[in-house]
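*Asks:* Below is the sequence, then the predicted model.
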Amino acid sequence: MPDLRPETRLMHTGDRESPHGAVVPPLYQNSLFTFEDWDAIDAAFDDRTNAYLYSRLGNPTVRLAETKIAGLAGGERARLYASGMAAISAAALHGLSAGDHVVAVRNVYGPASTFFDGYLREKMGVTTTFVAGDDVGQFEHAMTERTALIVLESPSSAVFGLQDLAAVAALAKARGVRTMIDNTWATPLFQKPLAMGVDLEVHSCSKYLGGHSDLVGGVVIGSADDLTSISVRETELLGATMAPFEAWLLTRSLRTLPVRMRQHESSGLQVARFLEGHPRVRIVRHPGLDSHPQRALAERQMTGTTGLMGFALDTDDLAAIKRFVDGLRVFRIGVSWGGHESLVYAPVISMLKELSPERFAALGIVPGDVRISVGLEHPDDLVEDLDQALALARM
């Protein structure tokens, strides 16, 4: 359905192939597939990425969700995984060999940062250089003869900084270096990195793509050649594939993605503007605000914004920050985001346990930084909740 708009494509792509005209495609909750004869299963082994042999390799329910996501992102194929980190590690390992070098955005997702700078260094001798990412020259300066991969996340975790995706992708291609991006914040609805030249796009499906806080998953999107290679290597051998039931839930969620994202965007901007005008807030980090230092770049490479943002209270006193977080009545305290419910999290809770004060400061955040995910509640209720909790922080 190449000529249909995203709302219609997400609703109907692949669904009409359901048996008996079922409006909801069935859940194929089976581990293996049987064949009529020797020749049939022999042929399936010759085409493992397209045939159905065993659900670790492929499943009709999983394939349907993959097809919808690939179409939305403008990719030729997609592969679903059991978590966002499984998708990140599969995409990264696809382009790396022992002793290679990686250039990554400094504020990439925390476990991904540990994967590159800890796990891959210890296991494969892969080294990583982190850059702020707001200037393409930083990537060029950090590259070495062994650089094999550039890792992007735009907007990035905690500080919501952007990278010029087209410029970085062009630089990488000129040097024969592969690129991958975590595009979870914007979703493929509001940002299409593959069209800007990025090689692989990854998402945590647990966030906006799932949208209901009831599944954990990840996805890698890219060219047919890349995804075929990933499927027969990292996917088949490491085995962290998504189960059919989670894929069935994900397909359900994709049908409402455009409607949900419009509400997340609208409510998120209302909340961000309220916070920006509040005397107890130092700064609000949201690419949809005119005050964002990269607002022009956001308008150039994104078609919308979402409900995840950061802001800094006017204090770094942990007691005051705790009063604010504990005083919220509608926002719930949690580590994830992108679901129907509004969430609050203070990065200082975990970062002071995991990072040195110097590394914490190097990320560009302070103890008073707070992250909120604006859900689908009425935005006026969210504003009122934040207002009364901010008053508590003054006590």
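*Replies:* Arrived safely.

*Asks:* hey, let's count contacts and neighbours off CA atoms from now on
*Replies:* Noted.

*Asks:* How many neighbouring residues does G137 have?
*Replies:* G137: 12 surrounding residues under other C-alpha atoms under 10 Å.

*Asks:* Can you give me the buried ones in the host helix or strand of V383?
*Replies:* Counting by DSSP states H and E, the element that carries V383 is helix 379-393. Neighbour-count burial for helix 379-393 flags P379, L382, V383, E384, D385, L386, D387, A389, L390, L392, A393 (criterion: 16 or more other C-alpha atoms under 10 Å).

*Asks:* Could you tell me the end-to-end distance of stretch 30-47?
*Replies:* This stretch, stretch 30-47, spans 20 Å end to end (C-alpha to C-alpha, to the nearest Å).

*Asks:* how far is it from where the chain is centred?
*Replies:* Mean-position distance between stretch 30-47 and its chain equals 35 Å (C-alpha atoms, centre = their mean, to the nearest Å).

*Asks:* and what of stretch 248-257?
*Replies:* Worked out by C-alpha atoms, centre = their mean, stretch 248-257 lies 16 Å from the chain centre.

*Asks:* What are the contacting residues of that stretch?
*Replies:* Residues from elsewhere that reach stretch 248-257, judged by C-alpha atoms under 8 Å, 6 or more residues apart in numbering: 7, 10-11, 27, 61-62, 64-65, 68, 205, 208-212, 215.

*Asks:* again, 6 Å this time
*Replies:* L10, M11, A65, G210 (C-alpha atoms under 6 Å, 6 or more residues apart in numbering).

*Asks:* Which parts of the stretch 101-250 of the chain are helices?
*Replies:* With DSSP state H, counting those that start in this stretch as the criterion, the stretch 101-250 of the chain has helices at 110-114, 120-124, 136-142, 165-175, 187-190, 224-230, 244-254.

*Asks:* And these: which comes nearest D100?
*Replies:* Among the helices of the stretch 101-250 of the chain, the nearest to D100 by C-alpha to C-alpha is helix 120-124 (8.4 Å).

*Asks:* Check which helices and strands the helix holding V383 sits against.
*Replies:* Under the contact definition 3 or more C-alpha pairs under 6 Å, 6 or more residues apart in numbering; DSSP states H and E, helix 379-393 sits against helix 318-327.

*Asks:* what does the helix it packs on contact?
*Replies:* When contacts are defined by C-alpha under 6 Å, 6+ apart, helix 318-327 is touched by residues A389, L390, L392, A393.

*Asks:* Closest to G368 out of these?
*Replies:* A393 (11.1 Å).

*Asks:* In the top helix by length along the chain, which residues are buried?
*Replies:* In the chain, assigned by DSSP state H, the helix with the most residues is helix 257-276. Neighbour-count burial for helix 257-276, counted by 16+ other C-alpha under 10 Å, picks out 257-258, 260-261, 263-276.

*Asks:* want to compare, so here's the second one:
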Amino acid sequence: MDLSYILNELGEERGQYYNAVSPPVMQSSNFAFNTVADMRNAMGNEFDATLYSRGQNPTLNILRKKLAALDGAEDALLFSSGIAAISTSVISLVKQGDHVVCVENPYSWTDKLFRQLLPKFGVTSTFVTGTSIDDFTNAVKPNTRLIYLESPNTFTYELQDLKAVAKFAKAHGIITIIDNSYCTPLFQQPIESGIDLVAQSATKYIGGHSDVMAGVVTGSRELIRQIFEHEFMNLGPALSPHSAWLLLRGLRTLQLRLQRSFESTRIITTWLAEHDGIETVLWPFSSSFPQAKLAHEQMQGCGGLFSIALKNSSYAKIEAFCNGLQHMLIAVSWGGHESLVVPAIASIPPEKYDADNERHQYIRVYIGLEDPQYLIDDIQQALKKVKLSETVYS
């Protein structure tokens, strides 16, 4: 299906709403029926019916069709946040006594899901690096129900070989799910590689304007319906119609924004790699990245998220550099128009900082839509401030 058709036309029956170019926000919690029989049919199949917006809603259904098509999936389900999409789906797929294999260092709340929440209900997890298929084959147990992937992750960017993991999982009757927030469907197609379910924080690139929270899961109609009819309807993590409309707006420019961020990041990471104040640049499409070959094989692009470490890094130096930036904001998330930084030390008290732990030294950077030279100039002046302060106080 053509990308332009998906982003601009799919699901948009304009004749049903006065030929408006932009779909309306169907801001209604409730929907009426002409007959009791019509209501009975809707109540018997709420997955396909418009009954109550906790389930389905006309504005959400337009978005649902587009996001499923982007992933090459049969169906999609929308949520009020990315972690709601991940947690609800995972909870739907496991039961007491089941075992999960999860990659190390996933998104923080995903980590808490597997380490703190699921054990309360008798679900255990094994964490693996995931950079080799052997990590998974060695970790699987007779009661393994699910393999959870995040490729790449969003801080150190380790990848998993999606085709190899999917092939192994299918041979053993194990369901696979991946967080694809880093790449979006435009830069990586996990379902095409054999992965069963794909989750995303639509807050990021899909929304694109840092003004909406949302999540999405795509996959087979059977699995999506299973999640919807049980855990989704019980837990109620529904997305609002207005949020769905904002995501529809974001989709119109997704391709342009993602490509701009990707191209700017290539320029900036190349410059950083040659700077005498930078020790490390981690970006999957950098030639120095340990898994660059796999990244180019299964990703069509890389987006704007990468990490750096300063030369002769220290807690104070990292903090001074981030505080010295004038145009790049100190904030979590990514995918919006604005460029951001978040250092690992933001969640590490000074007394727990380990100078020998590489992860403690990393500063995650997101490149938005600003001119790349504008951002290079900002980074340069912040690095100069840090160098000058070191000279003064040395």
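*Replies:* Received the coordinates, thanks. Predicted model only: the values in this text are computed from it and were never measured.

*Asks:* can I get the contacts of helix 318-327 of structure 1 in a markdown table with distance to E354 of structure 1?
*Replies:* Shown next, in a markdown table, are the contacts of helix 318-327 of structure 1 (distance: C-alpha to C-alpha, whole Å):
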| residue | distance to E354 of structure 1 |
| --- | --- |
| A389 | 27 |
| L390 | 27 |
| L392 | 28 |
| A393 | 26 |
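
*Asks:* so what corresponds to R371 of structure 1 in structure 2?
*Replies:* The equivalent of R371 of structure 1 in structure 2 is R364 (alignment by TM-score structural alignment).

*Asks:* The helix or strand where that match lies vs structure 1, mean deviation?
*Replies:* Per DSSP H and E, R364 of structure 2 falls inside strand 363-366. Superposing on structure 1 and averaging over aligned pairs (mean C-alpha distance after the TM-score superposition for structure 1), strand 363-366 of structure 2 comes out at 0.5 Å.

*Asks:* What count of nearby residues applies to the nearest residue to the match of R371 of structure 1 once chain neighbours are set aside?
*Replies:* Spatially, and ignoring its direct neighbours in sequence, R364 of structure 2 is nearest to S307 (4.2 Å; C-alpha to C-alpha, 6 or more residues apart in numbering). Residues lying near S307 of structure 2 (other C-alpha under 10 Å) number 24.

*Asks:* what residue of structure 1 takes the place of S307 of structure 2?
*Replies:* That one, S307 of structure 2, aligns with G310 by TM-score structural alignment.

*Asks:* what angle separates the helix or strand hosting its match from helix 318-327?
*Replies:* Using DSSP H and E, G310 of structure 1 sits within strand 308-313. Compare the direction of strand 308-313 of structure 1 with that of helix 318-327 by axes from the mean of the first three to the mean of the last three C-alpha atoms, to 10 degrees and you get 140 degrees.

*Asks:* Stretch 125-145 of structure 1 maps to which residues in structure 2?
*Replies:* Using TM-score structural alignment, stretch 125-145 of structure 1 pairs with 122-142 in structure 2.

*Asks:* for the alignment partner in structure 1 of I174 of structure 2, what are its contacts?
*Replies:* Taking TM-score structural alignment for the superposition, I174 of structure 2 sits opposite V177 in structure 1. With contact set as C-alpha under 6 Å, 6+ apart, V177 of structure 1 has these partners: A148, L149.

*Asks:* now swap in the one 5 residues further on and tell me
*Replies:* Under the criterion of C-alpha under 6 Å, 6+ apart, the contact list for D182 of structure 1 reads E153, V202, H203.

*Asks:* Taking the centroid of structure 2, which residue is nearest it?
*Replies:* Structure 2 has S181 as the residue nearest its centroid, 1.8 Å off, counting by C-alpha atoms, centre = their mean.

*Asks:* Show me how far the longest helix of structure 1 is from its chain's centre.
*Replies:* With C-alpha atoms, centre = their mean as the basis, helix 257-276 of structure 1 stands 18 Å off its chain's centre.

*Asks:* what stretch of structure 2 does it fall on?
*Replies:* Going by TM-score structural alignment, helix 257-276 of structure 1 lines up with residues 254-273 of structure 2.

*Asks:* That stretch against structure 1, how far on average?
*Replies:* By mean C-alpha distance after the TM-score superposition for structure 1, the fitted stretch 254-273 of structure 2 averages 0.8 Å away from its aligned residues in structure 1.

*Asks:* ok, back up a step: in the strand holding R364 of structure 2, what's buried?
*Replies:* Counting neighbours by 16+ other C-alpha under 10 Å, the buried set in strand 363-366 of structure 2 is I363, R364, V365, Y366.

*Asks:* what's the strand holding G310 of structure 1 packed up against?
*Replies:* Contacts defined by 3+ C-alpha pairs under 6 Å, 6+ apart place strand 308-313 of structure 1 against strand 281-285, strand 369-373.

*Asks:* Quick one: map S201 of structure 2 onto structure 1.
*Replies:* S201 of structure 2 maps onto S204 in structure 1, by TM-score structural alignment.

*Asks:* Run a quick neighbour tally on that match.
*Replies:* Using other C-alpha under 10 Å, the number of residues around S204 of structure 1 comes to 28.

*Asks:* Ok, R252 of structure 1 next?
*Replies:* Using other C-alpha under 10 Å, R252 of structure 1 is surrounded by 19 other residues.

*Asks:* thinking again about what came up before, for the residue nearest to R364 of structure 2, give me its contacts.
*Replies:* Residues in contact with S307 of structure 2 (C-alpha under 6 Å, 6+ apart) are V281, L282, I363, R364, V365.

*Asks:* still on that earlier bit, excluding residues flanking it in the chain, which one is nearest the residue nearest to the centre of structure 2?
*Replies:* What sits nearest to S181 of structure 2 in space, not counting adjacent residues and going by C-alpha to C-alpha, 6+ apart, is Q200, at 4.6 Å.

*Asks:* And V24 of structure 1, by the same measure?
*Replies:* Computed as C-alpha to C-alpha, 6+ apart, the closest residue to V24 of structure 1 that is not its neighbour in sequence is D15, at 7.2 Å.

*Asks:* Quick check: that neighbour vs M261 of structure 1, distance?
*Replies:* 22 Å.

*Asks:* how far away is E12 of structure 2 from S22 of structure 2?
*Replies:* E12 of structure 2 is 9 Å from S22 of structure 2, by C-alpha to C-alpha.

*Asks:* of those two, who's got more company?
*Replies:* A direct count of neighbours by other C-alpha under 10 Å for E12 of structure 2 and S22 places E12 higher, at 21 against 13.
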